[in-house]
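# With the sequence up front, the predicted model follows.
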Amino acid sequence: MNEDRATIISKTLSRVLRHNPGANGGVVIDPQGFTDLATFVPHLNTLRPFTEAPVSLEEIEEVVDGDFKKRFQIAGGRIRAYSGHSFSVEIGGVAFHPAGPLYFGTTERSREVLEHGLTVSKKLKVRLSHSFQEARSVALARPGDQPLIIEVDAERLADDGASFELLPNGEIVTDPIGPKYLTEARKHDAFHLPRP
């Protein structure tokens, strides 16, 4: 499968599984974020651009398996997005207490977050990375400008009452973060393990 086709499939999976399950006749998403592939694939093929070039289950599996960010899960004939939802789901994460900084990868176009904080628009949670390198990979996958890596003083944020959740795919999510906890990251840092 070529890269353009994989990108279209990935973006459509994100849009439907994270933000718009009820559009165009919709799909049923359970409280854990799963929907049955047997009805999901035919539903996708009613959406553009798949009305002209239908997507197959094999293509979806290839995109999910090849996604370095591990944004999706296929299990037991069902599929879900792990995070980034604009509606409430229970993914099955565990409480996480950071033992140092966490990171957020974006681009220079979003530099204003250093002044205004990391907020959410449609998404309910902010997604963070364990390391500078991981956040840089996320930033490089965003179209457009130069990468900007933001360091989050996560340990202080947790001490001030914020809660963090470690998802099964390794992502860390939390509520919006104020600017006083953010600085531009200029150094690589080690992976931080959750406290026992």
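Cool, got the structure. Numbers count the residues shown, from 1 in each chain.
# going forward, measure contacts between C-alpha atoms and count neighbours the same way
Will do.
# So what touches the helix or strand encompassing residue 149?
Using DSSP states H and E, residue 149 sits within strand 147-152. Here strand 147-152 makes contact (CA atoms under 8 Å, 6 or more residues apart in numbering) with 101-108, 111, 114, 132, 135-136, 139-140, 181-186.
# Can you name the element that comes right after it?
helix 154-159.
# hang on, residue 134 is in a helix, isn't it?
Yes. According to DSSP: H, G, I helix; E, B strand; the rest coil, residue 134 belongs to a helix.
# What residues of the longest helix along the chain count as buried?
Longest helix in the chain by number of residues (criterion: DSSP state H): helix 3-14. Residues of helix 3-14 classed as buried under the neighbour-count rule (16 or more other CA atoms under 10 Å) are 6, 9-10, 12-14.
# Below is structure B, check it against A:
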Amino acid sequence: MVSNNMQTSLSKLMSKILRHSPEKFGLLLDSVDGSCAVADLLDVLRAQTKWSELSVSDMEEVVERCEKQRFEIIGDRIRARYGHSHDKVSYPSGVPPMVLYHGTNVQAAPKILNQGLHRMQRQYVHLSEGLHFATLAGKRRGELIILSIDTAKALSAGIKFYYAGNEVWLADTVPAEFCSLYEAGGANRSESATD
């Protein structure tokens, strides 16, 4: 078992490898689901001096304890659930809860409310079923603002949502008309930067 600090460090390295630059580490990911064999990732990690004694159970612990649930192991394969910057990973489309949430900051919120959510340098827009993950994602970007997404209206307008697991949903884009400010204990409201 590795310490909390070591788990954080290992999680960051696993993210770097699985989400951003597998080729720099000599790792080939499946072009459809972005996965690789657990044993292959373990070999890549063990090649790093700091992680030469790493075990499969250490990796499994990082996967299990990662607050944002960035990774998943299915059988003998592992992948980053979302956030890839290499080949686009596909997810099954589905029907999300009637409301999803997106964490952002006070600077970005007016633009989103006018222009909608766009994936920017990511493969997808990230949304969550609950406030916990939206808060985790949004608070690292500055003063937190939570937006709610009316998925029922978005679905009827043809917007597709993809389930990435662990309460995380993805979309290619979410037009502004389906985004509103979330207000705890009150009604959601749409605003624009011109209000």
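Yep, that arrived. Keep in mind the model is a prediction, meaning the values are calculated, not measured.
# So after superposing, what's the score?
Here the TM-score for the pair of chains, by TM-score structural alignment, normalised by the length of structure 2, is 0.77; 181 aligned residues with a CA RMSD of 2.6 Å.
# circling back to that earlier point, among the contacts of strand 147-152 of structure 1, name the ones in helices.
Using DSSP H, these in helices are 114, 132, 135-136, 139-140.
# Which single one of the residues you listed is nearest to residue 76 of structure 1?
Residue 76 of structure 1 lies nearest to residue 135 out of those, by CA to CA, at 30.7 Å.
# Now do the contacts for that closest one.
103-106, 128-129, 149.
# and residue 61 of structure 2, that one's in a strand?
No. According to three-state DSSP, residue 61 of structure 2 belongs to no strand; its state is helix.
# what's the neighbour count on it?
When neighbours are defined as other CA atoms under 10 Å, residue 61 of structure 2 has 14 of them.
# again, but for residue 154 of structure 2
Neighbours around residue 154 of structure 2, by other CA under 10 Å: 18.
# Could you double-check that it sits in contact with residue 176?
No. Contact criterion CA atoms under 8 Å: residue 154 of structure 2 and residue 176 do not qualify, at 10.1 Å.
# Between helix 132-140 and the strand holding residue 149 of structure 1, find me the angle.
Comparing the axes of strand 147-152 of structure 1 and helix 132-140 via axes from the mean of the first three to the mean of the last three CA atoms, to 10 degrees yields an angle of 130 degrees.
# so strand 147-152 of structure 1 matches what in structure 2?
Using TM-score structural alignment, strand 147-152 of structure 1 lines up with residues 144-149 of structure 2.
# Report the distance from that stretch to the chain centre.
Chain-centre distance of stretch 144-149 of structure 2: 16 Å, with CA atoms, centre = their mean, to the nearest Å.
# Quick check: that stretch compared with structure 1, mean distance?
Stretch 144-149 of structure 2, aligned to structure 1 and superposed, deviates on average by 1.5 Å (mean CA distance after the TM-score superposition for structure 1).
# Buried residues in that stretch, which are they?
Per 16+ other CA under 10 Å, stretch 144-149 of structure 2 contains these buried residues: 144-149.
# just stretch 45-65 of structure 2 next, same as before
Those would be 45, 54-55, 58-59, 62-63, for stretch 45-65 of structure 2 by 16+ other CA under 10 Å.
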